[in-house]
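Sequence isn't available, so here's the structure alone:
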């Protein structure tokens, strides 16, 4: 843990010196009047050799009172005397990232630009695959008859092709007309398949589910199967161990060294996984302490990322995407191999449930999960685009995947339990997606279960709810240019007390606009008056809107509190820095959103 702690403290203390100051969170002294031009920044070189990361002496800082479960500071808020919002201003945080990226030093926050389909470099494709029209297999929209069997036949035929589009002409299709069903209605397996409709709005393609499903273990309120289950492979979601990592690596690195790479090949999908109870010490949570009831954390499997191998030289592996976590050779870091599906998509379809009750959290399995729409497991380079969910208590979950995009997703209708949830995945991008339910889903967009490098971008939810971080150790999550509730919200993060903390390092809010209506509320990110709600290393840049108060020592940085900043979007700025310009697909997406 020595190396791990040194890496962690170096980053945290450096950020604290630059960004927090331990007192007033008004970072006006760090503001700069000019936004650096990413196009003028040199391309970051990929080193051909990887020297062992050196551990510099820790910098000396003035003592700061830090909260621990045994000595939590009183809820003293950060300064609330920041000037009122003014014209957006650029800040030192972005310049610091560019300098660190070019020099190879420890990054102030991860590079989130690799999130999404093809790491954001390419538009969602429109392949000329064979088309299978559901009406050719007996489905008939708007006839008020069950279409499930015909649609399943269409999908079965399409999966035999080497690339296929299952086409749903406009109209309403009935898929859940029977009750007492205990299994998913539609099961999809494999790659190169698109479900495509003729529009997700009114008058487009609607898949309607009248009856909810049942669970064989109803006492476990999360166990109802989804209406549609999509699996990219039969591989275990945890993968199969191949070898161990033998050298240190840090956030932002593309290289890892293993004991034996002979069983690995370029283009393999891998999982980098910490599995060592010796790592589950207070050092991993500085300045906090491991709590007695944290049985899952104590198992020592609290850091994991999905990656793809770009190349191999000896026992040195080059990754296609950068690490979003530090790796210490002092602990048992495993490299596992996993098989993922690819090029799966859903486009231009509305998924409409029949959940009509007034939602009550954990009242019963009916309220929590009986109306679950879609679960996707084990995919890379896949997407959902232009979709709508109405009247569900769970909409969409993405698991054991990487390089996945959700674009233009809309949620409406009756309030339910869970919005879009990303878990056990790397580099999922949720962009231009909105919860338009009156009071929002109880848990808004969020992460859980070791999710990493997740980006929620230019999206929104109502003021009555807030983001979800559902415990089991997600890390490196970016809420980027989000309009959503926070202060005084009635929903939000969840998770078992045994699976705390809710979030590990690098929970980043960039230009988050708090729509809440409870100015002055104090947010305790590491509560000691409850067995829930533990968040590590909060990084807030450009937080504005309602004026919540925060406890200084709980923030790794709090820049420009009360004012939005330049660059407007961290994801876009990092992507432009890497590619030299924003890709056309993203410019077009932003343009269309402004025109709506």
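On my side now, so go ahead. Computed from a predicted model, the values in this text were never measured in an experiment.

C-alpha only now, for contacts and for neighbours.
Fine.

which residue sits farthest out from the middle of the protein?
Distance from the C-alpha centroid of the chain peaks at residue 143, with 39.5 Å (CA atoms, centre = their mean).

which ones are touching the residue minimising distance to the centre of the chain?
The centroid of the chain falls nearest to residue 454 when counting by CA atoms, centre = their mean (2.9 Å). By CA atoms under 8 Å, 6 or more residues apart in numbering, the residues touching residue 454 are 112, 115, 422, 426, 427, 428, 429, 447, 476, 477, 478.

repeat for residue 235
Counted by CA under 8 Å, 6+ apart, residue 235 has contacts 338, 339, 340.

ok, the first one - contacts?
Pointing back at residue 338 there. Residue 338 makes contact with 235, 236, 237, 238, 239, 240, 268, 269, 270, 271 under the criterion CA under 8 Å, 6+ apart.

Quick one: residues contacting residue 308.
266, 267, 268, 269, 270, 319, 320, 321.

can you rerun that using 7 Å?
267, 268, 269, 270, 319, 320 (CA atoms under 7 Å, 6 or more residues apart in numbering).

Presented hereafter is structure B, for comparison with structure A:
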């Protein structure tokens, strides 16, 4: 879409809003007739007690308490390894050699990329802690990484061996008979990218195939603990160390009727997919935990517990192999305009893949014509901020939350069409999208697979669909396979969602229904408002407050973070 049409489109939103406010015919739209209100779930003690609301403030780099480093030990420049901007010659080897040199050094290393366009055709792995890939900016005169060929032309990465087996064993195919499509999913649909952050040799994600299951190193078994608390009673804390980060795991070893499974879905009468119990030796829920103190067999952790700890829930503190302090910043990523392909058959025009990373960041980046800008798995406390995705390519993901914990995405502006513009995927927990905008075909996606306690926060969406004809719009979506249903576990939250409808007739005096999910468990939906009256259909057992009402605070994440920091 050209600049002129975008400008005209935005003018339409402004015009419609002004008309609605001026005419005043929509008496149902209380957002125009009432002052902003503080949600009861934040201030009313009775409501707070009866409706658990997670503390999302621990998401982000160092739990939101630190800025990224300002000083480093070593500086390298890709041009010293043979890279030349704007010459249309492949620079992959120079980048790879610069990363190899960084591996030989101690301390923080910055790999600088000057302004201009650099051609990349191979995967660039970052496998060491304290490494920063830095350009000079993501604007017109900044640093551009240009990927002239997709990942389909790259040798299959060994890290994808189990994924490839999964696609075969579970017959993962995109089937569209009406379009003549019957093809196995691409290995790059949700995994892999040209810039790949990972601990070397790390097995970063399980697909429940016994042949590939790796032994889990257990340091202590959990005996008791309370959801939202900061301490765990264990059987023996002698192998646990202060200052180390572990995976705290909950296992469902009791089948379809397991009590932990019932707890996860808030005891709602809902159909649960078989992947919740068909591999009992793999954890169903994980939480990365930083140990702050040990007192005999009581282990104290930095962030609150996702769930209670009980002996019959088979909880354990286990090893987590990861790297730390990796950053990617001030870079534009551009791809050729490939034809749009059916869902899950993407070519692999993926820019960044973050795996096995603690306390990292991506900031000030833009993605043009990418299949996926940023994909994530097995990371914790990473901040992704100031991101723009655009172009004429239909993307799969913008910035995706995979199997991750405490990840913060803020200031994400999505200009292009994306199948899953904002998406919490399988086993994602306590992650946050905040201050984000979706310009086209917006969806708030929760991709099933025991994802839970995640937050959509201060989100603005623009809807072009002719909702005046249907009086509804499917803003909520649940992707993923049926064997991972339902859509999400208890207490996933949406706060201050601003909906902007286009082309609403002045005479329309009925509310528009926002729907799309029928199996999202015990969600919290607070402060949905629009330029026309709305109502929400979200089941089962949703807590809905401030409908058609702007909340008195714009961001739940920032509200919780500031309150927590004041108490320190």
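Great, that's in hand. Because the structure is predicted, anything quoted here is derived from the model rather than measured.

circling back to that earlier point, mind checking which of the contacts of residue 454 of structure 1 land in strands?
422, 426, 427, 428, 429, 447, 476, 477, 478 (DSSP state E).

Give me the nearest residue to the third one, chain neighbours excluded.
Same thing as residue 427 of structure 1. Closest residue in space to residue 427 of structure 1, ignoring its immediate chain neighbours: residue 115 at 3.9 Å, by CA to CA, 6 or more residues apart in numbering.

What is the equivalent residue in structure 2 for that neighbour?
In structure 2, the residue equivalent to residue 115 of structure 1 is residue 59, according to TM-score structural alignment.

That match contacts residue 381, doesn't it?
Yes - counting by CA atoms under 7 Å, residue 59 of structure 2 touches residue 381, with 5.7 Å between them.

Between those two, which contacts overlap?
Residues touching both residue 59 of structure 2 and residue 381 (CA under 7 Å, 6+ apart) are 406, 407.

what ranges do the helices span in the stretch 51-200 of structure 2?
Counting by DSSP state H, counting those that start in this stretch, the stretch 51-200 of structure 2 has helices at residues 92-103, 161-169.

Looking at the ones you listed, which is nearest to residue 35 of structure 2?
helix 161-169 (51.4 Å; CA to CA).

in the closest one, what counts as buried?
162, 163, 164, 166, 167 (16 or more other CA atoms under 10 Å).

Report the aligned residue range of structure 2 for stretch 310-323 of structure 1.
The aligned range for stretch 310-323 of structure 1 in structure 2 is 292-305, by TM-score structural alignment.

May I have the distance across that stretch, first residue to last?
Taking CA to CA, to the nearest Å, the first and last residues of stretch 292-305 of structure 2 lie 14 Å apart.

Redo the ones in strands among the contacts of residue 454 of structure 1 as JSON lines? Include distance to residue 458 of structure 1 and neighbour count.
Putting these into JSON lines (distance: CA to CA, whole Å; neighbours: other CA atoms under 10 Å) gives the following:
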{"residue": "422", "distance to residue 458 of structure 1": "17", "neighbour count": "31"}
{"residue": "426", "distance to residue 458 of structure 1": "19", "neighbour count": "34"}
{"residue": "427", "distance to residue 458 of structure 1": "16", "neighbour count": "32"}
{"residue": "428", "distance to residue 458 of structure 1": "14", "neighbour count": "33"}
{"residue": "429", "distance to residue 458 of structure 1": "11", "neighbour count": "29"}
{"residue": "447", "distance to residue 458 of structure 1": "17", "neighbour count": "31"}
{"residue": "476", "distance to residue 458 of structure 1": "18", "neighbour count": "25"}
{"residue": "477", "distance to residue 458 of structure 1": "14", "neighbour count": "29"}
{"residue": "478", "distance to residue 458 of structure 1": "11", "neighbour count": "25"}
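
picking up where we left off before, Serialize the helices of the stretch 51-200 of structure 2 to JSON lines and add fields for distance to residue 460 of structure 2.
Shown next, in JSON lines, are the helices of the stretch 51-200 of structure 2 (distance: least, CA to CA, whole Å):
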{"stretch": "helix 92-103", "distance to residue 460 of structure 2": "38"}
{"stretch": "helix 161-169", "distance to residue 460 of structure 2": "35"}
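
Select, out of those helices, the one closest to residue 192 of structure 2.
Using CA to CA, the helices of the stretch 51-200 of structure 2 put helix 161-169 closest to residue 192 of structure 2, at 10.6 Å.

so how far is stretch 504-519 of structure 1 from its chain's centroid?
On the basis of CA atoms, centre = their mean, to the nearest Å, stretch 504-519 of structure 1 sits 15 Å off its chain's mean C-alpha point.
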